[in-house]
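Enquirer: Sharing a model prediction with you, sequence too.
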Amino acid sequence: MKDTSNHGFGSATKLRFKKSIWVLFVFLVLIVMIIPSIIIMFFGAGTASVHFNELFTASKQNQASSRFNSNQIANNTSSQKSPLDIGWISGNSINIQHLADYHNLKVVSPELAAIDNQFNLQVISAPSLTNTIRQQGKRIWTRVIIGRDTYTNVHTFLTNSKKIQEVIVKIIQSAKSNHWDGVNVDIENVSSEDRNAFSQFVKTLSDGLNKSSVILSIDLPPETIGSNNKGTPFDHELLGRYCNYIIFMGYDQHWSTDPIPGPITSLSWLKENLQEYLQTGIPAEKLILGLPAYTRIWEQNHQDHVVKNPAEPLQYVEKLVAQNHRNFSWDSTLGEYFISYTAQNVQYKIWLPTAKSFNLYLDLIPQLHLAGSAVWDLNQMNSAYWNEIF
């Protein structure tokens, strides 16, 4: 038989000890829960949000104050919420005082530099123009062209190492002194034999501009679908590596010299070309979709020969068609309207992109994860028409 003389005393002691533990536990819980509430009650919930806002503001200030180099800017494009929308300016006819009226226009590309017939770079130093553009919240990517853009002339330039070096040095110096945000190279008539020379020219220019955090973009024309970028003038893989942006010139599906009338651009054609670009080495986050602000009014004689095909601004053609009460039909494959009629023994054919068309074209940007869009050019698209689209 076990001794139970101390059993009652031991149980009572254990019970009191357990109660003390529970009281201590509850007290600690109350402290943890009540003290923060008291702090918020007396000092206000705003204190916490103020600290958060201060951190958020500081973060934004740090982002604004730090200067990314141009490669970082290009690599971060895909994370931007809004696409990069660019407007080229040809000549000096546009009223730059009203650029602010173009909503969501982020970059303006005026023609301020040209390689002349002696292969010297002629730069228009226009502080008032650049200041006006910048004051309206737009960035400046100066467009560099070659004055006589023929295959022969371009070949002569690309094979003249001395002139190439001189031009590159002057572009870099001009970008610094004129505070250009970027440089847009628009040299199109490059022959296949100059493919490597053009790539080397772009690489050397890119290396120099990158040291000054100046963005480099180049404009590339469409290639034959299915060519896979073999034996063509522009090496997509290399150019996609050297440039911050590649602008695909999504227009002149049918040229002015084309004997067969057709659209300047179309949805199916754009998509095929963009996919070809992506498959041949140009990163999506660097690829910009260039679109036309014009179309052609094709005129054919009774033998179906093209006798005239003037390029006209889209809004002008829309107005012309409406005034003459012409019937038109929607082509869902092309993503635009088609009009055909006869007047005074002349057959007229018009493929007309509208704001509806542009919405379809611009939908390719998120679908293919592209960097943005560009329009050729603002001289042919007023702010009202631009805003209807963008």
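Expert: Nice, thanks for sending it over. Numbers count the residues shown, from 1 in each chain.
Enquirer: C-alpha only now, for contacts and for neighbours.
Expert: Will do.
Enquirer: hey, which helix is longest across this structure?
Expert: Counting by DSSP state H, the longest helix found in the chain is helix 7-43.
Enquirer: try it against this one:
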Amino acid sequence: MINGRKKLTYKRILKLVLSGVVLLGSVTSYNTNAAQAASATQQFQDISNSYARVAIMNLVNKGIAAGTTDRTFEPKKAVTRAEFATFAVRVLGLKPVKNNLNPYQDTSSNAWYYGNISAMTNLNIMEGKGQGIFQPNANITREEAATLLVRMLKQQVGSTGLLPYTYADAFLISSWAKPYVQAVYQLGLMRGSDGYFRPHDQVTREEAAVMLDAILQNKAWSEQLQTPDQLGIQLGWQYDSTTAEFKQQVQQSEVNTLVPRWFFLNSSMQVTDHTDSTLLTWARSTGREVWPLLGNRSNPTLTHQMLSSATNRANVISQVVAYVKKYDLHGINVDFENVQPADREGLTSFVTSLATSLHAVGAVISVDVSPNLGTDWTAAFDYARLGAVSDYMVLMGYEEHWNGDPIAGSVASLPWVEQGLETMLTDVVRSKVILALPLYTRDWSSRNPATSSWDITLGEQGMRAKAQGSVRQWNASLAQYVIGYSSSGIPRYIWAEDSRSLTAKVRMSTARNIAGLAYWYMGGETSDVWNAISNANRFESYVF
């Protein structure tokens, strides 16, 4: 047992060596892990005298950190911005995201750290050093580390009035960093030594280890980090793909609810059946539900013929229910578009009766609707009444600017989607709302946007963005890149949908605790978006 004088000296030394890093929990709590410290000493020859040896081994055992070689950790070596981003991704239990659209000009998409930097950028945890510049190999400073720790833990920042009384060098802290330094001090994760914070000093590997391990040693925080993902409904529409292609698309995604385009109205008031039993068998074997689409092919005349007649409505409902029973379907996705305002009551009656009939056979009903902008396009949809009788309302959060629009612009900017969702939630309970996101965008002509513009996949978007002479800039207010390039001498523009823009929309919607997300359409995406969506769902679920 240490006597009083030696104990005091040890604390002073520890305080100085930590250089502003404070452990969460007492020093003795780390001493109880002596076995781990011994193991760390055996693995790495250069950490036996490090105050951080237990923290280092904790992170190594969890796969968060690794040595610089098999036998060395180099605890005094400075940590780069890329390395800290990598540590942060692993502590938060996130996935690397190799964004198809590279956020930074000075970061190679082939670099080992690219996926981690992109993941942190998508979530607004880590920022560049200016438009398109990240400086991945620059050493991270203490004020930058403070900012990252606070953002990782989703902590609010506020007043900085106490900083001048806390640190003699408070005037050296960058203005943007002051709220974070104040917050990280209050969290107990970083504090200065001898009244100094030293904001521009580099963070060493052992300092970083203690900072990050302190997060894991906090029981409330670590419990959050260990919770399994709760994605809710993840609905994917099949479009222009074979069953084999659709299955492959679903396997690469987070989708757990399939919507193949199987049932459509025809002029004889018959519901055509394009069911593929092999997809049903596969979905059941993989634990996924199938809610085939019942569509009107955007034909207002045909739709009026059905909705305006009680006999026709009943006939269609009986056919749909027969298919549900025949194929043992989990549900039906009603996709009636371009419905006339005069058919508002007929549509409500149809959905009400169909819901009753589907519930009687154990199936659910979801109804696709556009954002309510008070126009004729959505006048036929009584959102409150449809939401009351259906199991789910799927808000198609796209077509802010549509094919044929005389004005070029975003397919789904964040403010527009957010407004549409907020409006929906005034009529429909959040547990019934599914937000559909676009896995496509539009290539716009600056000269003739209405007639010389077309839809493109995210893969096609990426090829244009990487073409010689193209330019790209992040628009923070829209939460999208705007890409510009020239074709045949005519400037063209793309308001991009990618991992970064989709992350913003997923976080916005997940924060509102809705039932889930949907994607139009499967196969339009690039593979990176699924890790981005998973990260957004997971990070937004944390309540630190």
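Expert: Perfect, I can see it now. Treat the numbers as computed from the prediction; the structure is a model and nothing was measured.
Enquirer: other SSEs contacting the helix or strand that the longest helix of the first structure is followed by?
Expert: Next helix or strand after helix 7-43 of the first structure toward the C-terminus (DSSP states H and E): helix 46-65. Applying 3 or more C-alpha pairs under 8 Å, 6 or more residues apart in numbering; DSSP states H and E, we find helix 46-65 of the first structure packed against no helix or strand.
Enquirer: what range in the second structure matches helix 46-65 of the first structure?
Expert: The counterpart of helix 46-65 of the first structure in the second structure, using TM-score structural alignment, is absent.
Enquirer: again with stretch 247-259 of the first structure
Expert: By TM-score structural alignment, stretch 247-259 of the first structure lines up with residues 394-406 in the second structure.
Enquirer: Give the buried residues for the matching stretch.
Expert: Buried positions in stretch 394-406 of the second structure, judged by neighbour count with 16 or more other C-alpha atoms under 10 Å: 394-403, 405.
Enquirer: next one: stretch 344-359 of the first structure
Expert: Of the residues in stretch 344-359 of the first structure, 347-355, 357-358 count as buried by neighbour count, 16+ other C-alpha under 10 Å.
Enquirer: Over to stretch 267-284 of the first structure?
Expert: Per 16+ other C-alpha under 10 Å, stretch 267-284 of the first structure contains these buried residues: 267, 269-270, 273-274, 276-278, 280-284.
Enquirer: nearest residue to the aligned partner of residue 364 of the second structure in the first structure other than its sequence neighbours?
Expert: The alignment partner of residue 364 of the second structure in the first structure, by TM-score structural alignment, is residue 215. Spatial nearest neighbour of residue 215 of the first structure, chain neighbours left out: residue 182 (4.2 Å); criterion: C-alpha to C-alpha, 6 or more residues apart in numbering.
Enquirer: Translate that neighbour into the numbering of the second structure.
Expert: Residue 182 of the first structure maps onto residue 331 in the second structure, by TM-score structural alignment.
Enquirer: Residue 164 of the second structure versus that match, what's the distance?
Expert: 62 Å (C-alpha to C-alpha, to the nearest Å).
Enquirer: how about the helices in the stretch 251-400 of the second structure?
Expert: Ranges of helices in the stretch 251-400 of the second structure, per DSSP state H, counting those that start in this stretch, are 277-285, 300-307, 310-327, 344-360, 383-389.
Enquirer: Make a markdown table out of these and add distance to residue 507 of the second structure and mean neighbour count.
Expert: Putting those into a markdown table (distance: least, C-alpha to C-alpha, whole Å; neighbours: other C-alpha atoms under 10 Å) gives the following:
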| stretch | distance to residue 507 of the second structure | mean neighbour count |
| --- | --- | --- |
| helix 277-285 | 28 | 13 |
| helix 300-307 | 35 | 19 |
| helix 310-327 | 34 | 16 |
| helix 344-360 | 31 | 19 |
| helix 383-389 | 23 | 19 |
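Enquirer: Now render these as JSON lines, adding distance to residue 151 of the second structure.
Expert: JSON lines is the format used below for the helices of the stretch 251-400 of the second structure (distance: least, C-alpha to C-alpha, whole Å):
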{"stretch": "helix 277-285", "distance to residue 151 of the second structure": "39"}
{"stretch": "helix 300-307", "distance to residue 151 of the second structure": "50"}
{"stretch": "helix 310-327", "distance to residue 151 of the second structure": "48"}
{"stretch": "helix 344-360", "distance to residue 151 of the second structure": "44"}
{"stretch": "helix 383-389", "distance to residue 151 of the second structure": "37"}
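Enquirer: Nearest to residue 529 of the second structure, out of those helices?
Expert: Ranking the helices of the stretch 251-400 of the second structure by proximity to residue 529 of the second structure (C-alpha to C-alpha) places helix 277-285 first, at 22.2 Å.
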